[in-house]
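Participant: fold the following for me, if possible:
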Amino acid sequence: MKLLKPILIALLFSAGTTYAESQPKRQQVDGYFLQSVGNLKVTALFDGELGLPRSDLLGISSKKANQLFEENFVPVDEHNQIVTDFSAYLVQTPTQNILIDAGTAKCFGPSLGHVPENLKKAGVQPEQIDTILITHAHPDHLCGITLDGKMVYPNAKVYLAKEDVDYWTSAKNEAKATNFFKPLFKMTRDALKPYQQAGRLVAFTTASFKVPNVELISTHGHTEGHSSYLVDGQNGQKFLGLGDVVHYTAVQFPYPEASYKPDTNSQGAIAVRKNIFEQAYLHQWWIGAAHVAFPGIGHIGKKNQTYQWIATQYRPQK
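Facilitator: Predicted structure coming up:
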């Protein structure tokens, strides 16, 4: 019996090792998520993740903010920054393939830039996109329209508010910008250039915006021309591409007066956030929020007179 014991241990160890080695290496599921909204087929497209500094959250005490992060089990990165998702949204109507925002391409490093590959995994080729609605000209929403100087979406018209086009392509504004914002000007010019040359950039105003099935909602504050897009899914069902009205989900829903340091106009952004939260709540709009945890699709609810994020539920698609 004493002789058999080490043999049995060796056999068990060998069997366990063989079993472990035989298991295929598994990764996370593909970065897209499907959601029906009336007659719309909405696909959330994961671009990646990045840490946002806690110090960029203003208008609330760090103690209270950190308490909210902990209570909501918000992940942090190796620098103790708030892990934040970056997403874009494909909205398919019966006649359109609309992309709301386009991700980062190579502008913000290797942890981001995955919208095109996830679009393909979802069964749609970049050439099939006919309309791109950019919420604002920051690189994590705009850079992805172009890669290595070429259009990623060669058959699409790109819509961006004239205020953002004018501001972020201005050499005068670039010269006055802080070191944080200065690199963004070249990124914007480079992203827009091939579409401008092809006559496929639409720099719209509130009066000139015309896209079938889409209502423009001006949400200026985070940038000069920040825009959100409300797509009609018929029978009272609507989907709102929210853009950067929210960055810190755990804090800015219950405390919409908390602002994000890079906002161009923090007071304007706060007013917009409160107003759009209330409108979305009253009208029960579906929301696609670029920096809410993926897929960033859900509704805005209320509890004890404060707003809350109500994430969508996974359901099989027919």
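
Participant: only C-alpha atoms from now on, for both contacts and neighbour counts.
Facilitator: Noted.

Participant: please spell out which residues along the helix or strand residue 277 falls within are buried.
Facilitator: Using DSSP states H and E, residue 277 sits in helix 266-283. Within helix 266-283, the residues scored as buried using 16 or more other C-alpha atoms under 10 Å are 266, 268, 269, 270, 272, 273, 274, 276, 277, 278, 280, 281.

Participant: one more, please, to line up against the first structure:
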Amino acid sequence: MNIRFTTLGFALALAAATSAQAAAPFVKSQAPGVFRMMLGDFEITAVSDGTLDLPVDKLLKENQPGQVAKALQHNHLHLPLETSVNAYLINTGTKLVMVDTGAASVFGPTAGRLLSNLAATGYKPEQVDEIYITHRHGDHIGGLTVDGKPVFPNAVVRLDKRDADYLSAAPAAGKGPDGVQLAAKPYLDSGRVKPFDGATDLVPGVRAQPAYGHTPGHTIYVVESKGRKIVFGGDSMHVASVQFPDPTVTISFDSDSSKAMPERQKLYADAAAGGYYLAFTHVSFPGIGHVRPDGKGYTWIPVNYTRLP
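Facilitator: Now for the predicted structure:
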């Protein structure tokens, strides 16, 4: 036996084994934030804009001391709460509609992922025909523009006139336009902001329904096809672990909590009774599911993952 070659062979084998067992590097990125489902003849696509870390214990108005902390702990969550920012696409077969547009850069670098995730949906911004804004807050309207330029060059923007009025209002004395007004400006300048007043049929199968309170014009969008239904509830929900068990908990972001709370209660009760889907901006992505009555509150049942042909 040739000892030299035997030793060399052993060394090569050891090196190969060591190489094969070397740890793979961390990827350090999430998969594209896209989820798709069919609703009758309509295609619904959830698109993640990222997340925001929120001090929800300071924002929510507890009914009992420690209510928020206890609810978070029960659901293995912690503060600040990493909170989803979701947008949605509705393809009716004749129109491609987007519900809300995310935050862009309005709230920092952890959001503003809408465009990169939109690319993974197979759709392009120029294909969006209409954009339905649930309300005028920055994490819903900020994604209309990037660097002052419209992201959706062919889209008409629809929202309730009570919130639309704010977009074109004169800034306060000594101040310039805020981020929301700047995001809407190119669409206003080109005449592509088309407000509606209260309950309105928008495109076949999609209608706007007032849910005022969180903002003066906060609106939910009802979508129906072939007997199936989903309601896009905007900010009728902020913290699922707290506000599903207790829908009476309000948040400091509300312009009028005395109106927002009963609208939330009505939405949940109707959805539970009707067995239809709800979709929310700030429920963990994709933010789609059902509610089931549970005592004085509700249990959230996330949508089941379903393959598509």
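
Participant: how about the buried residues of helix 266-283 of the first structure in TSV, adding distance to residue 241 of the first structure?
Facilitator: Below are the buried residues of helix 266-283 of the first structure laid out as TSV (distance: C-alpha to C-alpha, whole Å):
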residue	distance to residue 241 of the first structure
266	20
268	19
269	16
270	18
272	14
273	14
274	16
276	11
277	13
278	15
280	11
281	15
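
Participant: ok, back up a step: average gap between the helix holding residue 277 of the first structure and the second structure?
Facilitator: Average distance, helix 266-283 of the first structure versus aligned residues of the second structure after superposition (mean C-alpha distance after the TM-score superposition for the first structure): 0.9 Å.

Participant: what comes into contact with that helix?
Facilitator: For helix 266-283 of the first structure, the external contacting residues (C-alpha atoms under 8 Å, 6 or more residues apart in numbering) are 219-222, 245-246, 256-260, 263, 286-287, 299-302, 307.

Participant: what's near enough to touch the spatially most central residue of the first structure?
Facilitator: The residue lying closest to the centre of the first structure (C-alpha atoms, centre = their mean) is residue 290, at 2.1 Å. Neighbouring residues of residue 290 of the first structure by C-alpha under 8 Å, 6+ apart: 85, 86, 87, 88, 242, 243, 244, 296.

Participant: show me those that map onto strands.
Facilitator: Applying DSSP state E to the contacts of residue 290 of the first structure, the entries found in strands are 85, 86, 87, 88, 242, 243.

Participant: and the helices in the stretch 201-309 of the second structure?
Facilitator: In the stretch 201-309 of the second structure, helices defined by DSSP state H, counting those that start in this stretch lie at 240-243, 257-274, listed in chain order.

Participant: how about residues contacting the first one?
Facilitator: Surrounding helix 240-243 of the second structure, the residues in contact under the criterion C-alpha under 8 Å, 6+ apart are 67, 68, 71, 72, 75, 237, 249, 283, 300.

Participant: that helix against the first structure, how far on average?
Facilitator: Per the superposition on the first structure, helix 240-243 of the second structure and its aligned residues are separated by 0.5 Å on average (mean C-alpha distance after the TM-score superposition for the first structure).

Participant: against the second structure, where does the longest strand along the first structure fall?
Facilitator: Across the first structure, the strand with the greatest residue count (assigned by DSSP E) is strand 40-52. Matched against the second structure by TM-score structural alignment, strand 40-52 of the first structure falls on residues 42-54.

Participant: burial count for residue 97 of the second structure?
Facilitator: 23 (other C-alpha atoms under 10 Å).

Participant: quick one: residues contacting it.
Facilitator: Applying C-alpha under 8 Å, 6+ apart to residue 97 of the second structure gives the contacts 89, 90, 91, 128, 129, 130, 131, 132.

Participant: please look at the second one and residue 45 and confirm they touch.
Facilitator: Yes: taking contact to mean C-alpha atoms under 8 Å, the distance of 6.6 Å between residue 90 of the second structure and residue 45 places them in contact.
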